[in-house]
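> Predicted structure and sequence below. I'll ask about it afterward.
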Amino acid sequence: MIETIVFDIGETITRDDRYWASWADWLNVPRHTLSALVGAVVAQGHDNAEALRLARPGIDVAAEYDARDAAGRGEHLDESDLYEDVRPALPSLREAGVRVIIAGNQTPRAAELLRDLDLPADLIVTSGEWGVAKPQPEFFRRVLEEAQAAPSATVYVGDHPANDIFPAKAAGLRTAHIRRGPWGHLWADAPEVVAAADWRIDSLTQLTTLIAD
């Protein structure tokens, strides 16, 4: 029986469109150029921050984050950044008695913005608040502490095989890989993802049926 479902954030709960568009504008490169670079580093299996380094060699990403904030062009999230299935899926899971957690690799500011959206979740937390990020095992130990359920009764839902599916599986959790965003689409049918994911989904609303079955 599934007792807790934990959701990744970027390209699972929220679109990354605004995130990359804002970076392209800040670095003064065409949005399409940065989008293409993101696709290239994804295909090569690199961290997405590598796209920023390709767009501006030698960039100090952390320093640029601070500079954007100081210029009033820092992180922003609103209702338009949510995928359309988030609002229907989360309350239906809670009504089914499932504990709902949102936990991903994001900044403390992103956590504040998400909580301001009043999402139907029991907990919203980010790696920036925990001080540990995926795919580190400690992140998933923290997930299990908050899940209040056995690993076999906890599902981690995400788009990124290396950050979400593989380490969650290694921690003993059940996993659902969502075909969403560049990582989700590119690696959806990879044999290693098919083998590691307990479920492969195209929409979060499918989870209600899956846990019922």
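Looks like it arrived, so ask away.
> make it CA atoms for all contacts and neighbour counts henceforth
Noted.
> What ranges does this structure have for its helices?
Taking DSSP state H as the criterion, the chain contains helices spanning 17-27, 31-43, 49-55, 61-70, 86-95, 108-116, 127-130, 137-147, 166-170, 181-186, 191-196, 206-212.
> okay, these, which one's buried deepest?
Counting by mean count of other Cα atoms under 10 Å, helix 166-170 has the highest mean neighbour count of the helices of the chain, with a mean of 21.
> name the helices or strands packed onto that one?
helix 137-147, strand 174-178, helix 191-196 (3 or more Cα pairs under 8 Å, 6 or more residues apart in numbering; DSSP states H and E).
> and the ones you listed as TSV, adding distance to W23?
Formatted as TSV, the helices and strands packed on helix 166-170 follow (distance: least, Cα to Cα, whole Å):
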stretch	distance to W23
helix 137-147	27
strand 174-178	25
helix 191-196	30
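> right, and these - which one's nearest W20?
strand 174-178 (20.3 Å; Cα to Cα).
> which ones are touching W187?
The neighbourhood of W187, defined by Cα atoms under 8 Å, 6 or more residues apart in numbering, consists of P161, V193.
> swap in P135?
Here P135 is in contact with A162, N163, D164, P167 (Cα under 8 Å, 6+ apart).
> May I ask which of those has the most neighbours?
In terms of neighbours by other Cα atoms under 10 Å, the contacts of P135 top out with D164 at 23 neighbours.
> hang on, that one packs against K134?
Yes: counting by Cα atoms under 8 Å, K134 is a contact partner of D164 at 7.2 Å.
> The helices of the chain: which one's closest to S80?
helix 17-27 (9.7 Å).
> what's the burial count for H177?
H177, neighbours per other Cα under 10 Å, totals 26.
> The nearest residue to it once chain neighbours are set aside and E64, how far apart?
Once flanking residues are discounted, H177 sits nearest to R200: 4.8 Å by Cα to Cα, 6 or more residues apart in numbering. For R200, the distance to E64 equals 36 Å [Cα to Cα, to the nearest Å].
> Also I201?
With Cα to Cα as the criterion, I201 and E64 are 35 Å apart.
> okay, how far is it across stretch 113-126, tip to tip?
11 Å.
> and what of stretch 74-93?
32 Å.
> now what about that stretch, what contacts it?
So stretch 74-93 is contacted by 12-19, 65, 68-69, 99-100, 109-110, 113-114, 117, 119-121, 203-205, 207-208 (Cα under 8 Å, 6+ apart).
> Comparison target, given below:
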Amino acid sequence: MIRAVIFDVGETLTRDDRYWAAWADWLDTPRHTVSALVGAVVARGQDNAAALDLIRPGIDVAAEYAARETAGRGEQLEEVDLYDDVRPALTALRQLGVRVVIAGNQTARAGELLRALDLPADVVATSGEWGVAKPSEEFFQRAVDAGRAAPGETLYVGDHPANDTLPAAAAGLCTAHLRRGPWGLLWAEDPNVVATATWRIDSLAELAALVRP
């Protein structure tokens, strides 16, 4: 029985369109170029942030984040950035008595912006706030603690196999691989993903039926 569901953020709950567009504008690079480079690093199995290093080799991402904030061009996260199935899916899970946790690899500022959206979730936290990031085992332990359920009664939902479903499964959690976003679509049929994921879904709207007692 699933008692807690933990959600990744980027391309699980939120669209990354404006996120990458903002980086393109900040680095004075055409948005199409940035999108293409993100696709290239995804195909290589690299983290998305590797695209920034291709544009500006040796870039200090943390320093650039700080510079963007100082310039008034920092992170933004608004209702328009949420996928349409997010609020209904999270609401349905809470109505079932499932504890809902949002925990992804984002900055502390992103955590503030997520909480400002007042999503139907019991806990909203980010790697920047916890000081530990996916795919580390410690991150998933923190997430399980936030869910207040045993690992086998906890479901982690995400699009990124290397950061989400594979390490979550290794930590003893149930997993749902979401087929959306570059990672979710490109790696959907990877044998490790197919063999490891408890469920493979196309929409968060499927979750309530899957975890219903």
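Nice, thanks for sending it over. Nothing here was measured: the structure is a model prediction, and the numbers come from that model.
> out of the helices of the first structure, which comes closest to G158 of the first structure?
It is, among those and with distance given as Cα to Cα, helix 181-186, at 8.1 Å.
> Give the aligned range of the closest one in the second structure.
Mapped onto the second structure using TM-score structural alignment, helix 181-186 of the first structure covers residues 181-186.
> Show residues contacting that stretch.
E11, T12, G39, V42, A43, D159, H160, P161, H177, L178, R179.
> Distance to P30 of the second structure added to those residues, as TSV?
Listed next are these as TSV, based on distance: Cα to Cα, whole Å:
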residue	distance to P30 of the second structure
E11	22
T12	25
G39	15
V42	19
A43	20
D159	26
H160	26
P161	29
H177	31
L178	29
R179	27
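> Quick check: the closest residue to A43 of the second structure other than its chain neighbours vs Q76 of the second structure, distance?
Distances taken as Cα to Cα, 6+ apart put L186 closest to A43 of the second structure, at 7.4 Å, once the chain neighbours are dropped. Noted for L186 of the second structure: a distance of 26 Å to Q76 of the second structure, by Cα to Cα.
> H32 of the second structure now?
Taken as Cα to Cα, the span from H32 of the second structure to Q76 of the second structure is 20 Å.
> ok, now V100 of the second structure?
V100 of the second structure is 23 Å from Q76 of the second structure, by Cα to Cα.
> what do you get for N163 of the second structure?
Using Cα to Cα, we find N163 of the second structure at a distance of 23 Å from Q76 of the second structure.
> Check which residues of stretch 146-153 of the first structure are buried.
E146, A147, A149, P151, S152, A153 (16 or more other Cα atoms under 10 Å).
> want to try JSON lines for these, with distance to T126 of the first structure as columns?
Converted to JSON lines, these look like this (distance: Cα to Cα, whole Å):
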{"residue": "E146", "distance to T126 of the first structure": "12"}
{"residue": "A147", "distance to T126 of the first structure": "14"}
{"residue": "A149", "distance to T126 of the first structure": "19"}
{"residue": "P151", "distance to T126 of the first structure": "20"}
{"residue": "S152", "distance to T126 of the first structure": "23"}
{"residue": "A153", "distance to T126 of the first structure": "22"}
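> N105 of the first structure: which of the residues you listed is nearest?
For those, the nearest to N105 of the first structure is E146 (15.9 Å; Cα to Cα).
> Translate the closest one into the numbering of the second structure.
So, by TM-score structural alignment, E146 of the first structure is matched to A146.
> Quick one: residues contacting that match.
Counting by Cα under 8 Å, 6+ apart, A146 of the second structure has contacts V101, V123.
> if I look at the closest residue to D159 of the first structure other than its chain neighbours, how far off is D213 of the first structure?
Once flanking residues are discounted, D159 of the first structure sits nearest to G184: 4.5 Å by Cα to Cα, 6+ apart. Distance, G184 of the first structure to D213 of the first structure, by Cα to Cα: 24 Å.
> Ok, L93 of the first structure next?
For L93 of the first structure, the distance to D213 of the first structure (Cα to Cα) stands at 13 Å.
> Roughly how far does P191 of the second structure sit from V100 of the second structure?
Taking Cα to Cα, one finds P191 of the second structure at 29 Å from V100 of the second structure.
> if I read this right, L114 of the second structure contacts A121, doesn't it?
No: the pair L114 of the second structure / A121 is not scored as a contact, 10.4 Å apart, by Cα under 8 Å.
> quick one on the thing from earlier: could you dump the helices of the first structure into a markdown table and include distance to I2 of the first structure?
Listed next are those as a markdown table, based on distance: least, Cα to Cα, whole Å:
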| stretch | distance to I2 of the first structure |
| --- | --- |
| helix 17-27 | 32 |
| helix 31-43 | 31 |
| helix 49-55 | 34 |
| helix 61-70 | 38 |
| helix 86-95 | 10 |
| helix 108-116 | 24 |
| helix 127-130 | 24 |
| helix 137-147 | 11 |
| helix 166-170 | 15 |
| helix 181-186 | 23 |
| helix 191-196 | 18 |
| helix 206-212 | 6 |
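> T4 of the first structure: which of these is closest?
Here helix 137-147 is closest among the helices of the first structure (Cα to Cα), at 5.9 Å.
> Who are the contact partners of L113 of the second structure?
Q76, L77, E78 are the contacts of L113 of the second structure under Cα under 8 Å, 6+ apart.
> Next, count neighbours for the residue mapped onto the first one from the first structure.
Under the alignment (TM-score structural alignment), Q76 of the second structure pairs with H76 in the first structure. Neighbouring residues of H76 of the first structure were enumerated by other Cα under 10 Å; the total is 13.
> H76 of the first structure and L52 of the first structure: what is the separation?
Distance, H76 of the first structure to L52 of the first structure, by Cα to Cα: 19 Å.
> ok, now A111 of the first structure?
Taking Cα to Cα, one finds A111 of the first structure at 23 Å from L52 of the first structure.
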